[in-house]
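Visitor: sequence plus the predicted model coming up.
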Amino acid sequence: MNGALKGVVAALGTVVVGSAVTAGGVFASAALFDTGPQAKPAPTPTARPVGAATKEITRGDLVDEESVDGKLTYADGRTIKAASGGTITALPAEGSVIKRGKRLYAVDRRPRILMYGKLPAYRTLKDGVKKGPDVKQLERNLRSLGFARGVTVDNRFTDATERAVKRWQKKNGMERTGKVTPSDVVFLPEEVRVSATKVDVGDQIGALRPILDITGTDRLVRINLDADKQDIAKKGRTVTVKLASGKSVKGKISRVAKVAKPAKSSGNQEKGATVEVEIKVTAKSLGALDEAPVTVELTRQRAEDVLTVPVEALLALPEGGYGVEVVDQSGARRVPVKTGAFGNGRVEVTGTGLAEGMKVTVSGR
């Protein structure tokens, strides 16, 4: 039984209205879930129960959603480690964004500069070095930064490349050697945000010492979705992210894990399995929020331009299936209905003679 039907059962358990009540009470048996063939509406109006509340039949879109708790953070977290030892002489501020050509940190007043690329710096690039994609990656950055006058961007380190490197080194207050070592640059795919510094200015460090925790600048929401519900999380699908402040923003599913992992309860006991879902959000209203709790609304089912009634308007009919009690000037009458989508406390209905604006009785309201 899905969540929507469970809600119907709970609502129907308290229905005591009009002709839906018999000497044996409301028939909420297995027949409740079998809408059966479309029956004809009762031809004779029945007396409206004294004090019965009514609500209107409305027409519009109906969305059934699954709410899942998640956390808003930044994408692509990693740690930058020192390539050489010495004394830390400069660090960036936490929360700052470092772009191509800017300093990440400095050791012995020697800056380590961010350049864009997927291949890490693994050797010294200089005149006479063997051809390779890392040379092309360096030359591409020198061109983007305005230092590659006369340089052909290819896999060869030429005299023109060396001159471009020297111009770049002069601009950054570095010794003009014409060589680029792994201590001089860090290659990363794009600009980064500094989430934490792992050392202080003045610290003596060795090679491979963690210096900075960084992330990408894209905002990301991560949720753990029950594995049996992963069919509602499709890559590229738009979702609603609700912030603790009450604001809502739109996001797009960017990744759905292919392997489910055991979920842990508060007692550290395994409790079913979940899949991790990542949602990219770009709204400016997010500010600098990080590691903030959010709620994600995933669409389970959507019905457009349909008639809907409150769930508590549904009656369990003695002959099986559902009905609603329509109230007008002539009294009240039962109309058998077929149900469709559920969402936000309402249910899609179709039935003979039903129209927008009609009033139906609701239980306990």
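Guide: Looks like it arrived, so ask away.
Visitor: contacts and neighbour counts: CA atoms only from here.
Guide: Fine.
Visitor: how about Arg219, what does it touch?
Guide: If you count contacts by CA atoms under 8 Å, 6 or more residues apart in numbering, Arg219 has them with Leu72, Thr73, Tyr74, Ala75, Lys280, Val281, Thr282.
Visitor: out of the residues you listed, name the ones that lie in strands.
Guide: Leu72, Thr73, Tyr74, Lys280, Val281 (DSSP state E).
Visitor: nearest to Ala292, of these?
Guide: Here the nearest of the ones in strands among the contacts of Arg219 to Ala292, counting by CA to CA, is Leu72; it sits at 5.1 Å.
Visitor: would you confirm that the closest one contacts Val294?
Guide: Yes: look at Leu72 against Val294 with CA atoms under 8 Å: they come within range, at 6.5 Å.
Visitor: of these two, which one has the most company?
Guide: Ranked by neighbour count (other CA atoms under 10 Å), Leu72 and Val294 place Leu72 first, with 24 against 21.
Visitor: chain neighbours aside, what residue packs nearest to the more buried one?
Guide: Val221 (4.4 Å; CA to CA, 6 or more residues apart in numbering).
Visitor: and here is the other one:
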Amino acid sequence: MGPAALDDQTGSTTGSDRPRRRRGRGRKIIGLLVAVALAGAAAAVTVRMLDRTGEPASAAAALPPATTQIAKETLEDTLEADGELGYGPATTAVNRKPGTITWLPDSGDTITRGRSLYRVDNDPVVLMYGSTPAYRDLRDGVEGRDVENLERNLSKLGYDGFTVDNEYTYATAAAVMEWQEDRGLEQTGVVELGRVVFADGKVRVDTLDAQVGQPASPGQKVLSYTGTTKVVTVRLDAEDQRLAKEKAKVSVTLPDGRTARGRVTEVATVIVPGEGNQDPETKIETLVTLDAKDRKKAAGLDNAAVDVTFTADKRENVLTVPIASLVALREGGFGVEIVEGATTRYVAVETGLFSGGRVEIEGEGLAEGMTVGTAAS
């Protein structure tokens, strides 16, 4: 029994238009998800049948409407998305002590370990490095990672006589009193809540939320800060999460057209509020750090719109055909129609990566340069 043809449908699969997050043009989908590509292929080709031997039961009644050749090439599953070059998400410094704000840094200032982030009643609120936020008074007898943070900073600032661990001892208190004396603070040996702010490293002041002379109260926003290394922030749709892998390499196209290399350094799920009556959206927020050799290319660019190309998969030197050359087989799976002069035969194939309208294929006897049928353009 010969191949049984169903209705022919021709066309192409394209990504749906999406509004850009920061600029007024759509995202460009370069790579195709396998599921989407399969659906597009099924809609774009004529469905035929192979018998159980893998050979057609009779010669093809007619040649396919168009032909192409099997090619050997490199396929990449890529996505180009909008990004913003800046200093990454900002963190808010919240005041913990009552009084009056008597000093603030300028926006853009860099604050390092042991320096004042701001002052209340002329007493410094000091920046120290650490991953655990300050959340309590630190005094003799308490234990925890925040204690270790404090002790490590004191050691880096030149104070000694104690062991850097998670225990606040009398020796720790003695070092704290020496530090308090040097900073013009009352020598209590206790680091009260609100005296230090822990950050991952040195910070860049982003915005000021308070003014000098303004009353300060616990819970009040004083300023926001970021890191000091320029990064690219990209918000991807949830279905593109496969591209957002830490340490994954990316390519960044700068506003002047130059390309910089980068690497994904942080991935987080965020909820973006909807505009108007729209529902909130779940996005994958990805931070990309430029390679050290390419950071000079971004000098002088702040809050710049860039394009970021992610690569989820890459297949080198594989056999490929247009997606429209796939034939859906009655016995299941896909095949291609090999054209040999005035006759054709069908070969079942295993599909691999889909990209740019083409698909990777493997099948018995297939080789580069063979002619295969495809849907008419």
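Guide: Great, that's in hand. Everything numeric in this text was worked out from a predicted model, so none of it was measured.
Visitor: sorry, back to before: and which of the ones in strands among the contacts of Arg219 of the first structure is nearest Arg365 of the first structure?
Guide: Of these, the one sitting nearest to Arg365 of the first structure (CA to CA) turns out to be Leu72, at 38.6 Å.
Visitor: now do that closest one against Gly86 of the first structure, distance only.
Guide: 36 Å (CA to CA, to the nearest Å).
Visitor: tell me the counterpart of Val311 of the first structure in the second structure.
Guide: Residue pairing (TM-score structural alignment): Val311 of the first structure is matched to Ile323 of the second structure.
Visitor: quick check: closest non-adjacent residue to its match.
Guide: Arg358 (5.0 Å).
Visitor: what's the counterpart of the one you found in the first structure?
Guide: Arg358 of the second structure maps onto Arg346 in the first structure, by TM-score structural alignment.
Visitor: residue contacts, its match?
Guide: Arg346 of the first structure touches Leu62, Thr308, Val309, Pro310, Val311, counting by CA under 8 Å, 6+ apart.
Visitor: quick one: which of those sit in strands?
Guide: Filtering these for strands - DSSP E - leaves Leu62, Thr308, Val309, Pro310.
Visitor: quick check: the last one touching Glu348?
Guide: Right, Pro310 of the first structure. No: counting by CA under 8 Å, Pro310 of the first structure does not reach Glu348; the two are 9.0 Å apart.
Visitor: look up how far Arg237 of the first structure lies from the corresponding residue of the first structure for Arg195 of the second structure.
Guide: Matched by TM-score structural alignment, Arg195 of the second structure corresponds to Asp184 in the first structure. Remark: distance between Asp184 of the first structure and Arg237 of the first structure (CA to CA) = 42 Å.
Visitor: related to what we said a few turns ago, from Leu145 of the first structure, how far out is the match of Arg195 of the second structure?
Guide: Taken as CA to CA, the span from Asp184 of the first structure to Leu145 of the first structure is 16 Å.
Visitor: just Val360 of the first structure next, same as before
Guide: Distance of Val360 of the first structure to Leu145 of the first structure, given as CA to CA: 70 Å.
Visitor: which one of these two has more residues nearby?
Guide: Neighbour count, other CA under 10 Å: between Val360 of the first structure and Leu145, Val360 has more, with 24 against 13.
Visitor: leaving out chain neighbours, which residue sits closest to that one?
Guide: Val326 (4.5 Å).
Visitor: contacting residues for Arg302 of the first structure?
Guide: Going by CA under 8 Å, 6+ apart, the list of residues near Arg302 of the first structure reads Asp61, Leu62, Val63, Asp64, Ala341.
Visitor: hang on, I meant Gly236 of the first structure
Guide: By CA under 8 Å, 6+ apart, the neighbours of Gly236 of the first structure are Lys252, Ile253, Ser254.
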